[in-house]
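Trainee: Provided below for reference: sequence and predicted model.
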Amino acid sequence: MFLKDREKGIQEGVDAVKIKDHIVHIYDNEEDHKDLLISYIKNGIERNEKVISIEYSLSKEELLQDLHKKGLNVNALINKGQLKILSHNDTYLKDGYFDIDRMIKFWQNELNIAMNEKYHALRVTGEASWIADAPLGSEFFCNMNLQLMKLWMIVNV
């Protein structure tokens, strides 16, 4: 019973997310992280949103395998550009450090692509537990989120 209620609760929470909402998920274990993440990504795909997930603790292969198990044709989604799974090293810590200007440009570009490709929205997940390792520039991560929230509030996607 608990497992069924847990899954229902996760799905209800994900279903309640609206365009331009910003949510923070604090999890106790990797199972909780994966369950919410997979549900969140699947929900975005079903709503015809472009989905980008930046991961730290999960490998791209593991996440794609889990999404496939939930019925998503991940290869087709990746090939048409609706789904991107990236690592924190390829994005947040490209060149070995966090650069707020580079990340703002990255997200502006992805938002423009989503709008040009006529997706209903750009759905983003960005795991931030890498910040605990305190890489160079990580102190600006929260500032980036604030700037992006302001940017995304004024666009119509």
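Mentor: Thanks, I have it.
Trainee: C-alpha from now on. contacts and neighbour counts both.
Mentor: OK.
Trainee: Secondary structure class of Arg123, three-state.
Mentor: Under DSSP: H, G, I helix; E, B strand; the rest coil, the three-state class of Arg123 is strand.
Trainee: does it really touch Arg47, like I thought?
Mentor: No. Applying CA atoms under 8 Å, one finds Arg123 not in contact with Arg47, separated by 10.0 Å.
Trainee: the more surrounded of those two?
Mentor: Between Arg123 and Arg47, Arg123 has the larger neighbour count (other CA atoms under 10 Å), namely 24 against 13.
Trainee: The residue lying closest to the more buried one once chain neighbours are set aside and Asp5, how far apart?
Mentor: For Arg123, ignoring the flanking residues on the chain, the nearest one in space by CA to CA, 6 or more residues apart in numbering is Val51 at 4.7 Å. In this structure, Val51 and Asp5 are separated by 26 Å, where distance is defined by CA to CA, to the nearest Å.
Trainee: burial count for the residue nearest to Arg123?
Mentor: Using other CA under 10 Å, the number of residues around Val51 comes to 26.
Trainee: Surely it forms part of a strand?
Mentor: Yes. Read with three-state DSSP, Val51 is one of the residues of a strand.
Trainee: if I look at it, how far off is Gly81?
Mentor: In this structure, Val51 lies at 9 Å from Gly81, with CA to CA as the measure.
Trainee: Next: Ile100.
Mentor: Where Gly81 is concerned, Ile100 sits at a distance of 24 Å (CA to CA).
Trainee: Pick out whichever of those two has more residues nearby.
Mentor: Ile100 (20 against 15).
Trainee: can you tell me the helix or strand for the nearest residue to the more buried one once chain neighbours are set aside?
Mentor: The shortest distance from Ile100 to any non-neighbouring residue, by CA to CA, 6+ apart, is to Met144 (5.9 Å). Following DSSP states H and E, the helix or strand that holds Met144 is helix 141-154.
Trainee: same thing with Leu36?
Mentor: helix 30-46.
Trainee: give the contact list for the residue positioned nearest the centre of the chain.
Mentor: With the centre of the chain defined as its mean C-alpha position, the nearest residue by CA atoms, centre = their mean is Thr125, 1.5 Å away. The neighbours of Thr125, taking CA atoms under 8 Å, 6 or more residues apart in numbering as the test, are 37, 51-54.
Trainee: Okay, one more to line up with it:
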Amino acid sequence: MSKSPSPATDDVLGLESPLEALETSSDFRGPVEPMDGEFCNDHFALIYESPADQFAAVVPFLRQGLERGERCVYVTDEASEAEVRAALRDGGIDVESATESGALVVETFQDTYLRDGAFDVDGMMSFYEDVIQETTEEYEAFRLAAEMSWILEDDVSIEDSMAYESKVNELFDDEDAIAVCQYDRTEFPAEVIRDVVRVHPHLIYDNTVCHNFYYTPPGEFCGPNRPAHELDRMLGTLLDRTEAKTELRDRKRYQQRQNEIISDPCLLYTS
């Protein structure tokens, strides 16, 4: 089946896509640009503390997907379908038209994550593979915004849910797919949010888009040597941040010296 026309059909789907969607929103700040490195894919965690924070991120994320000719799926939990559609409508999205065309789909977590009666990590990976393949036959990409509070209430182990998040990273590395997993910080224990941070390459928190230097790749997070890998990563991050601070300090000193010379050129001839 031929793909639907869009103003961005010649664009290469990449990390720039969701970052640009947030960059164009005046509500956001932070390093909204592509990140160099091997651990780079389109998998975000949105950590929010109110519906206003939540939809300030989700609305531009989905709006851009629709503008690019992608199929956008929203999975509800805390928010009702009516609330989601109202927020999207308030954000300038023609919800009725997008829904009628099939470009916008709003589903419940029961119909997605628990569609077989129970949550199964490998089953979800197979499900995503099928959905992405089917979607990209007609649309430019698959874009997902999923509320995740259901894992606290439906007999889902935190270990399984974090393993799922980690495996999404592997899957999305090779697919035209983008996801924002939404976590309500007021509902989840701190230790769960900590692991959420570890398994997402990119974070959205407090109206800030962050490249996540706490991210742990799937092979390390799910592997038997996780403590050793985490220690290596912590120490490496410590060295990197110290080096960056030192470089910034030296640049400030250099700039200060240049400003002094501009103000008093005679200083150029002093030691």
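Mentor: Good, I have the coordinates. Just so it is clear, the structure is predicted and the values come from calculations on it, not from any experiment.
Trainee: Would you pull the TM-score for this pair?
Mentor: The TM-score (TM-score structural alignment, normalised by the length of the first structure) is 0.78; 148 aligned residues with a CA RMSD of 2.6 Å.
Trainee: Now do the contacts for the residue nearest to Arg123 of the first structure.
Mentor: Applying CA under 8 Å, 6+ apart to Val51 of the first structure gives the contacts 41, 44-45, 82-84, 122-125.
Trainee: Trace it over to the second structure, please.
Mentor: Residue correspondence to the second structure (TM-score structural alignment): Val51 of the first structure is matched to Cys72.
Trainee: Could you check how far that match is from Leu144 of the second structure?
Mentor: Summarising the geometry, the distance separating Cys72 of the second structure from Leu144 of the second structure, computed by CA to CA, is 6 Å.
Trainee: mind listing the helices for the first structure?
Mentor: Using DSSP state H, the helices assigned to the first structure run over residues 2-15, 30-46, 60-69, 74-79, 100-116, 141-154.
Trainee: Superposed on the second structure, what's the mean shift for the second one?
Mentor: Right, helix 30-46 of the first structure. Using mean CA distance after the TM-score superposition for the first structure, helix 30-46 of the first structure ends up 1.5 Å from its aligned counterpart in the second structure, as a mean over the superposed pairs.
Trainee: Also the shortest one?
Mentor: Compared with the second structure after fitting, helix 74-79 of the first structure deviates on average by 1.9 Å (mean CA distance after the TM-score superposition for the first structure).
Trainee: What of the last one?
Mentor: When the second structure is superposed, helix 141-154 of the first structure averages 1.9 Å from its matched positions, counting by mean CA distance after the TM-score superposition for the first structure.
Trainee: Can you give the contact residues for that helix?
Mentor: Outside of helix 141-154 of the first structure, the residues within contact range by CA under 8 Å, 6+ apart are 20, 98, 100, 103-104, 107.
Trainee: if we go to 6 Å?
Mentor: Contacts of helix 141-154 of the first structure with the rest of the structure, by CA atoms under 6 Å, 6 or more residues apart in numbering, involve Ile100.
Trainee: Pull out the buried positions in the helix ranked longest in the second structure.
Mentor: Among all segments of the second structure classified by DSSP H, the helix with the greatest residue count is helix 226-263. By neighbour count on 16 or more other CA atoms under 10 Å, the buried set for helix 226-263 of the second structure is 229-230, 233.
Trainee: From Asp99 of the first structure, how far out is Asn38 of the first structure?
Mentor: One correction, residue 38 of the first structure is Ile, not Asn. Distance of Ile38 of the first structure to Asp99 of the first structure, computed by CA to CA: 28 Å.
Trainee: Revised request: answer the last question for Asn112 of the first structure.
Mentor: Shown here: Asn112 of the first structure relative to Asp99 of the first structure, a distance of 20 Å by CA to CA.
Trainee: go on, Lys34 of the first structure?
Mentor: Using CA to CA, Lys34 of the first structure is found at 27 Å from Asp99 of the first structure.
Trainee: Repeat that for Ile154 of the first structure.
Mentor: Distance of Ile154 of the first structure to Asp99 of the first structure, computed by CA to CA: 23 Å.
Trainee: neighbour count winner among these two?
Mentor: Neighbours around Ile154 of the first structure and Asp99, counted as other CA under 10 Å, are more numerous at Asp99. The numbers are 19 against 9.
Trainee: Per the alignment, name the residue of the second structure opposite that one.
Mentor: For Asp99 of the first structure, the residue aligned by TM-score structural alignment is Asp120.
Trainee: Give me the distance between that match and Gly69 of the second structure.
Mentor: Remark: distance between Asp120 of the second structure and Gly69 of the second structure (CA to CA) = 30 Å.
Trainee: With Arg63 of the second structure instead?
Mentor: Spatial separation of Arg63 of the second structure from Gly69 of the second structure under the definition CA to CA is 10 Å.
Trainee: Kindly report the same for Gln256 of the second structure.
Mentor: As defined by CA to CA, Gln256 of the second structure lies at a distance of 49 Å from Gly69 of the second structure.
Trainee: Also Arg251 of the second structure?
Mentor: When CA to CA is applied, the distance between Arg251 of the second structure and Gly69 of the second structure equals 44 Å.
Trainee: Ok, Glu153 of the second structure next?
Mentor: With distances defined as CA to CA, the gap from Glu153 of the second structure to Gly69 of the second structure amounts to 35 Å.
Trainee: So if I had to pick from those two, which one is more boxed in?
Mentor: Set side by side, Glu153 of the second structure and Gly69 show more neighbours around Gly69, with 21 against 7, by other CA under 10 Å.
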